[in-house]
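Participant: missing the sequence, but the structure's below:
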């Protein structure tokens, strides 16, 4: 197992359909739906990084900045920000993409996963070694989030 010094982005795209929305006059995307999409894209990023099956430990710092509406295109980008021995944190940014291609951040979430084997036992994963300034800042912030999670 080799340590890694770059986390690859995983991207998904969804069009907000009626079944994803609430019943308001101007239908908005359910918070629970975006949370489900976050869990999936985060898990895919974690699986790609670890080469293992993963299970979700928690999703925290889920911040709804703006709504997405019926027929909006939602783009999600997930990237590994921190690793431990068997666990890793993934940041998921959710954006509305306009028809002109511009994007607006509507949600940012941090999810923690644990890599597991066929018998659901935690397994060791490659260490993430941040290189860029952004990666180093995210890594330091992830360590602080981990400290707070452990206190809870």
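Facilitator: It's in. Everything numeric in this text was worked out from a predicted model, so none of it was measured. Numbering: from 1, shown residues only.
Participant: only C-alpha atoms from now on, for both contacts and neighbour counts.
Facilitator: Fine.
Participant: chain center to the helix or strand in which residue 146 is found: distance?
Facilitator: Using DSSP states H and E, the element containing residue 146 is helix 133-151. Offset of helix 133-151 from its chain centre (Cα atoms, centre = their mean, to the nearest Å): 15 Å.
Participant: what is that helix packed up against?
Facilitator: Using 3 or more Cα pairs under 8 Å, 6 or more residues apart in numbering; DSSP states H and E, the elements in contact with helix 133-151 are strand 73-83.
Participant: so what touches the helix holding residue 146?
Facilitator: Applying Cα atoms under 8 Å, 6 or more residues apart in numbering, the contact partners of helix 133-151 are 81, 82, 89, 130.
Participant: putting a second one here so we can go through both:
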């Protein structure tokens, strides 16, 4: 792990966004468009990455985006993101989306996602980022399992590059 001057806790990147779901956000089923949720997820993950790196970032990968339950018209969604793990210039960010019925107070996890961002310098070249230090049990769990997700990302990228050479 990097020295203390280049480490930051997961909480330093924690970012939260709240949105009320309007008719223009929904499909003919009265549930939120998946693409609209994805837009919000990419934004909040970018904010968390920039808070961690204190540099510009670019989206490198969307490893998983799992829709667990529908988000309904009139509900509020709360997106929470933070950096779970870092490599040299890349950062893995987890995003959880909770929906809330404002009349009943019922809250449920509706979407989870893992994104990877890369910090860049003024020339657009990859730039080093601080290590991340997990503190809570959930942060520790995600941090410990991140190297496996990193290896899967690398493998998936190599497979796609090899497949594109065959076309």
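Facilitator: The structure has been received and is ready for your questions. Note that the coordinates shown come from a computational prediction; the quantities given were computed from them, not determined experimentally.
Participant: just to revisit the earlier point, JSON lines for the contacts of helix 133-151 of structure 1, including neighbour count and distance to residue 27 of structure 1?
Facilitator: Putting those into JSON lines (neighbours: other Cα atoms under 10 Å; distance: Cα to Cα, whole Å) gives the following:
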{"residue": "81", "neighbour count": "26", "distance to residue 27 of structure 1": "33"}
{"residue": "82", "neighbour count": "25", "distance to residue 27 of structure 1": "36"}
{"residue": "89", "neighbour count": "27", "distance to residue 27 of structure 1": "32"}
{"residue": "130", "neighbour count": "20", "distance to residue 27 of structure 1": "40"}
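Participant: save the residues you listed as JSON lines, and put in distance to residue 64 of structure 1 too.
Facilitator: JSON lines is the format used below for the contacts of helix 133-151 of structure 1 (distance: Cα to Cα, whole Å):
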{"residue": "81", "distance to residue 64 of structure 1": "20"}
{"residue": "82", "distance to residue 64 of structure 1": "22"}
{"residue": "89", "distance to residue 64 of structure 1": "19"}
{"residue": "130", "distance to residue 64 of structure 1": "27"}
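Participant: quick check: the farthest pair among those residues?
Facilitator: 89 and 130 (13.1 Å; Cα to Cα).
Participant: off-centre distance for the longest strand seen in structure 2?
Facilitator: Longest strand in structure 2 by number of residues (criterion: DSSP state E): strand 107-119. Between the centre of strand 107-119 of structure 2 and the centre of its chain there are 4 Å (Cα atoms, centre = their mean).
Participant: just the buried residues of the helix holding residue 146 of structure 1, please?
Facilitator: Under the neighbour-count criterion of 16 or more other Cα atoms under 10 Å, helix 133-151 of structure 1 has 135, 138, 139, 142, 143, 145, 146 buried.
Participant: tell me the counterpart residues of it in structure 2, please.
Facilitator: Helix 133-151 of structure 1 corresponds to residues 137-155 in structure 2, going by TM-score structural alignment.
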